[in-house]
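> Sequence plus the predicted model coming up.
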Amino acid sequence: MTDLYLNVALDTPLDTCFDYRWPGHGEPPQIGQLVLVPFARREVVGVIVDVRTRTEVPPDKLKDALDVRAQLPPLTTEWLDLCRFAADYYQRPIGEVMVPGIPKNLRVQKTVSLDRALKKLAKTAFPHDPAPADAPVLNAAQLEAAFAIGNADGFSPTLLYGVTGSGKTEVYLQAAAQVLANAQRTQTEAQVLILVPEINLTPQLENNVRARFPGVPVATLHSGLAEGERLSHWLAGHLGHARIILGTRLAILASLPRLKLVIIDEEHDPSYKQQEGLRYSARDLAVWRARQLKIPIVLGSATPSLETWHHAQSGRYRKLELRERASPDAALPRIRLIDMERDKPAQGLTSTLVSALKLRLERGEQSLLFLNRRGYAPVLACDACGWIGNCTRCTAFMVLHKPENRMRCHHCSLEQRIPKSCPTCGNVDLQPLGRGTQRVEEGLQQVFPQARVMRIDADSTRLKGSAQAAFERVHQGEVDILIGTQMVAKGHDFRNLTLVGVLNPDTALFSHDYRASERLFAQMMQVAGRAGRAGRKEGGNASEVLIQTRYPQHPLFGAVMAHDYDRFAGELLEERQQAGVPPFMYQALLRAEARELQTALDFLQQAADCLLHPGITINDPIPMTMTRVANVDRAQLLIESPSRPALQMFLKTWMAALRAMKTRAKWSLEVDPVDI
């Protein structure tokens, strides 16, 4: 019998795969199977990426593979190619792409969890009835969009550009139903993948999907699942049982052998970009995967990213538009600006906003106050000596969390008790500066003691299931005034909400980040879209959005008031083109961190000087805006090129040179960075 050698991808920091000898017992292994192998002093699970009859590794260096997970069909060639592309494009080891995307219970030595999960799936009945149940009647624009998407042939990237409340979800569901029905007619099998940007949006979507497709098996994939649940849902996708798969960004790396349609909801959302380890964009990988499989993909948003908008304007993507809200009597909310220089706020609320809240309480309608800053106050200060509560480990303030009697750093999680007096001068009259959601909640309870006020942010929803329970209370009408961060700004369909108040949006107007205005506009339009979705107009008063600002003349607010994304995006694209930034330039960011800032800067300077780079711009190393986090100093080096292929060629050669350098700095590379 010919000796076989397995080339196995492992989740290691090394940029190689490893060869193992197949001991010869059992069925011959296949590419794409999971295999248990010895590595260092451990036994780990990897993915077989090649099976060979020869190896260049000396025989005395080879180890035997221990066990192949033969219970599972191999991962497909298409899935392996997707992982190879991601590893190649984002300059990461192949194993770092493949292995973490596989459920943890498949990566342990014991196979009990796998056997149990497979038996459970085998006992589950999976009827295949793609006919939608109780589908609402779509308007003409929705019908056109659903038909175009559901009957698209081959790779067909589509921007579904629809105002908030225009019924994009209904288009997704009816297009998905069409794809499943077409597959049934041709006696083939199909899977539909729908991605949302955040975990807290999955329960509402899952409920809609299960109600619409009562006979179709659905799987959900996100990091909030228990390991047993994740294994069960991943297997349902990998084995082809699940016909509709819902998830967050990690679901794009799931094994889905019968994938026929991909939908990216709120495609503009920065949450689709992974910020640790493999820093991939789920949206971009989804487009590549659709092209690879020659299937349609839908990118849906009321405020598309400028990259996607540019592709649509240039004809690279098809654009389908939903210009009106889906409910016949639901108009877009009226947006008004409140000049805080004229209407001075008390408790963070202007008299205009207080009056509007009072009116909604009298009508029995709900209101939402949006403030993207959690905690009680951003900082605690002493008026006597100027002391400010800084984090001792970061270049950041300690955020005051009054209900917990704590000061907390939102960057390194350092916590301290609130001091009873100034640590510098002993003054007992310490003052909170600024407002977070906790302080606004306190102020509201004083102004409206009879109102049912609820706060939804990362602090109030730490426990598993608490966010879903909180949103359910809002939907059931048990809340009069909702206060929240970006968690409440998108995707939620609050049927009785007619007023949105936006607090303190001004800081983003003067950010050094060139993406700040794009994000602020999207945020304003998304949160404004929570109002008036059911078309309530009692007494002739439409829903409204009140924005408190000290800069009412700023052109961004003018575009928001007019609901005019087209003009705003066009002007912003012109600015980007003149400035030479994405989407007209391609970027990579090399970050370094060390105990001393100079160590990081020295490494980055050495990196900048180590390779000739015609056609590539390497900027000077600089400290990051948040220079110190958890007692580690951080710096960055920006690399730019007008050509994506030229940048990729440079990065491949450059990364080899960087790995050969000796440095005490820890470094990482991000391709297509979203935060600079």
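Cool, got the structure. Keep in mind it's a predicted model, so treat the numbers as computed, not measured.
> Could you use CA atoms for every contact and neighbour count after this?
Fine.
> shouldn't Cys610 be in contact with Ala657?
Yes: contact criterion C-alpha atoms under 8 Å: Cys610 and Ala657 qualify, at 7.5 Å.
> quick one: what helix or strand has Trp336 in it?
Wrong residue type there; residue 336 is Arg, not Trp. strand 334-339 (DSSP states H and E).
> and what of Leu669?
Using DSSP H and E, Leu669 maps to strand 666-671.
> Quick one: the strands in the stretch 551-676 of the chain, in order.
Secondary structure of the stretch 551-676 of the chain (DSSP state E, counting those that start in this stretch): strands at 586-594, 617-618, 622-629, 632-641, 666-671.
> who wins for proximity to Ala384 among those?
When the strands of the stretch 551-676 of the chain are ranked by distance to Ala384, counting by C-alpha to C-alpha, first place goes to strand 622-629 at 27.6 Å.
> other SSEs contacting the closest one?
On a contact count with 3 or more C-alpha pairs under 8 Å, 6 or more residues apart in numbering; DSSP states H and E, strand 622-629 meets helix 597-609, strand 632-641.
> go with 10 Å
Strand 622-629 sits against strand 586-594, helix 597-609, strand 632-641, with contacts defined as 3 or more C-alpha pairs under 10 Å, 6 or more residues apart in numbering; DSSP states H and E.
> buried set for it?
Judged by neighbour count (16 or more other C-alpha atoms under 10 Å), strand 622-629 contains these buried residues: Ile622, Pro623, Met624, Thr627, Arg628, Val629.
> Included below, for side-by-side comparison, is a second structure:
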Amino acid sequence: IIGTRSAVFVPLPRLAMIVVDEEHDPSFKQQNGWHYSARDLAIQRARLENIPIVLGSATPSLESLCNAQKGRYRHLQLRQRATSADLPVMTIVPLRRENLQGGISTTLLTACKETLEAGNQVLLFLNRRGYAPAVLCHDCGHVVQCPRCSAPMTWHRRQERLRCHHCGHESRWPQACPACHSTALITAGQGTEQLEEVLRQRFPQTPIWRIDRDALHDRDALATAVADIRQNRAAILVGTQMLAKGHHFPAVTLVGIINTDQGLFSADFRAPERLLQTVVQVAGRAGREERPGQVLLQTHLPEHPLLQSLSRGDYRPPAEALLNERQAAGLPPFAALTLLRAEAHQRHRVDTFLSAACQCVPPALVEISGPLPSLMERRAGFERAELWIQAPNRTQMQKALNLWLPQLGGLSSARHVRWTLDVDPLLIT
């Protein structure tokens, strides 16, 4: 049986082994409705059926690395790539005082030119769809926001539409700034659409493919694009997370990470881990055949310890450094974390419910923070906030949840909000 996360529930009378490929991938966690982790359920099923389970990944989650360090897991490491090719060389490209063209440095442009002249392919990674992630007023600085979310609207130039990537709301380019009525509106930042435009101007004779959800609307379109890429030699691939893993492009010898700093300043404590995993996975597309590969990491923070460690090409040292930071901060996997999220059209209803929920928590078992506004305080017209519940271990957390959960549903304020419990949350949104 080969399947996605729902495959973990398939009844098999003689199940002998389970393999979870790319075990670090957040998509194994169901984010809507019932919040379950297919990876963790697979581990539990293997334990109950007394069969082996393999968690495969070139970039294991920090939880799995921690379990390996404690001897709960056996850690088997592959010492070479599947094709026996050398690992690509990673180089940090400082962007300070650089004259960028669509977010691309002179160093990266020169490397692209040399790679294409050699008959090889270039992959440029930017995890932002659209033309620009924000539209702002050049006079007063007002940023055009989604009316239903606390997030800026993304400009999609080809469709000539502003679009919210969180709720799907769309609108036209505003005639004037809603704050000061100036007509001096400009875009800020780069998306894959703008990156493609700049590259077509610089390399007009070179085939360029943009691989993202806007350019490719279904799996068939992606499969067709991948087949076309493999049939061409010199070409440029521009893409988002869709290009990060699972594809084999034999002619790609240069990978450029356009905005490496994107994951360094998030309020989500897992963001540096995801950045590390993404960069290593994208870098793995370079030099997979006989020709050597190189990876250029563009950054305004060339001295950042995570990037310095990452540039040496080994995933484990920076991952272990992140583990040490988590341990010092008392964060998972060295503690158990649960989020109680609530949303309603009126913020006072959310605060009333979460405040009442606080009073029900067994204080001797867990530590509570909140109510706290969510990172995105408003989404699709709903005001959002949350409680952070932390315990020293899962056993203590489970005891607290068993006592707490029956009381939550009985709260009168619960009838006026939508609420969910997310145990071991992967995304803080």
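Received it, and whenever you're ready, just let me know what you need. Everything numeric here is computed off the predicted structure, so don't read it as measured data.
> where does the TM-score land?
Overlay of the two chains. TM-score (TM-score structural alignment, normalised by the length of the second structure): 0.96; 426 aligned residues with a C-alpha RMSD of 1.5 Å.
> The aligned partner of Glu367 of the second structure in the first structure: what's it in contact with?
Glu367 of the second structure maps onto Thr617 of the first structure when the alignment is built from TM-score structural alignment. Going by C-alpha atoms under 10 Å, 6 or more residues apart in numbering, Thr617 of the first structure touches Gln587, Ala608, Leu638, Ile639, Glu640, Ser641, Pro642, Leu647.
> Against Arg659 of the first structure, how distant is the counterpart of Trp419 of the second structure in the first structure?
Under the alignment by TM-score structural alignment, Trp419 of the second structure pairs with Trp667 in the first structure. Per C-alpha to C-alpha, to the nearest Å, Trp667 of the first structure is found 10 Å from Arg659 of the first structure.
> between the two, who's got more neighbours?
Comparing Trp667 of the first structure with Arg659 by neighbour count (other C-alpha atoms under 10 Å), the higher total belongs to Trp667, at 19 against 12.
> ok, that one touching Asp633?
No: with contact defined as C-alpha atoms under 10 Å, Trp667 of the first structure does not count as touching Asp633 (11.7 Å).
> can you list residues touching both of those two?
Ala592, Glu593, Ala594, Ala600.
> Report the separation between the last one and Gln275 of the first structure.
Distance, Ala600 of the first structure to Gln275 of the first structure, by C-alpha to C-alpha: 20 Å.
> who's more crowded, these two?
Ala600 (27 against 15).
> Alignment lookup: that one to the second structure.
So, by TM-score structural alignment, Ala600 of the first structure is matched to Val350.
> Now do the counterpart of Arg47 of the second structure in the first structure against Lys666 of the first structure, distance only.
When the first structure is aligned by TM-score structural alignment, Arg47 of the second structure is paired with Arg291. Distance of Arg291 of the first structure to Lys666 of the first structure, given as C-alpha to C-alpha: 36 Å.
> now swap in Gln526 of the first structure and tell me
Between Gln526 of the first structure and Lys666 of the first structure the computed distance is 38 Å (C-alpha to C-alpha).
> got it, and Ala86 of the first structure?
Ala86 of the first structure is 22 Å from Lys666 of the first structure, by C-alpha to C-alpha.
> Of these two, which one has the most company?
Neighbour count, other C-alpha under 10 Å: between Ala86 of the first structure and Lys666, Ala86 has more, with 25 against 14.
> In this structure that one contacts Ile252, no?
No: applying C-alpha under 10 Å, one finds Ala86 of the first structure not in contact with Ile252, separated by 11.2 Å.
> quick one, what contacts Gln142 of the first structure?
So Gln142 of the first structure contacts 148, 160, 162, 166-172, 174, 320-324, 326 (C-alpha under 10 Å, 6+ apart).
> mind redoing it with 8 Å?
For Gln142 of the first structure, the contact set (C-alpha atoms under 8 Å, 6 or more residues apart in numbering) comprises Gly167, Lys168, Glu170, Val171, Leu322.
> Check Ile263 of the first structure too.
Residues near Ile263 of the first structure by C-alpha under 8 Å, 6+ apart: Tyr172, Val192, Leu193, Ile194, Leu195, Ile297, Val298, Leu299, Gly300.
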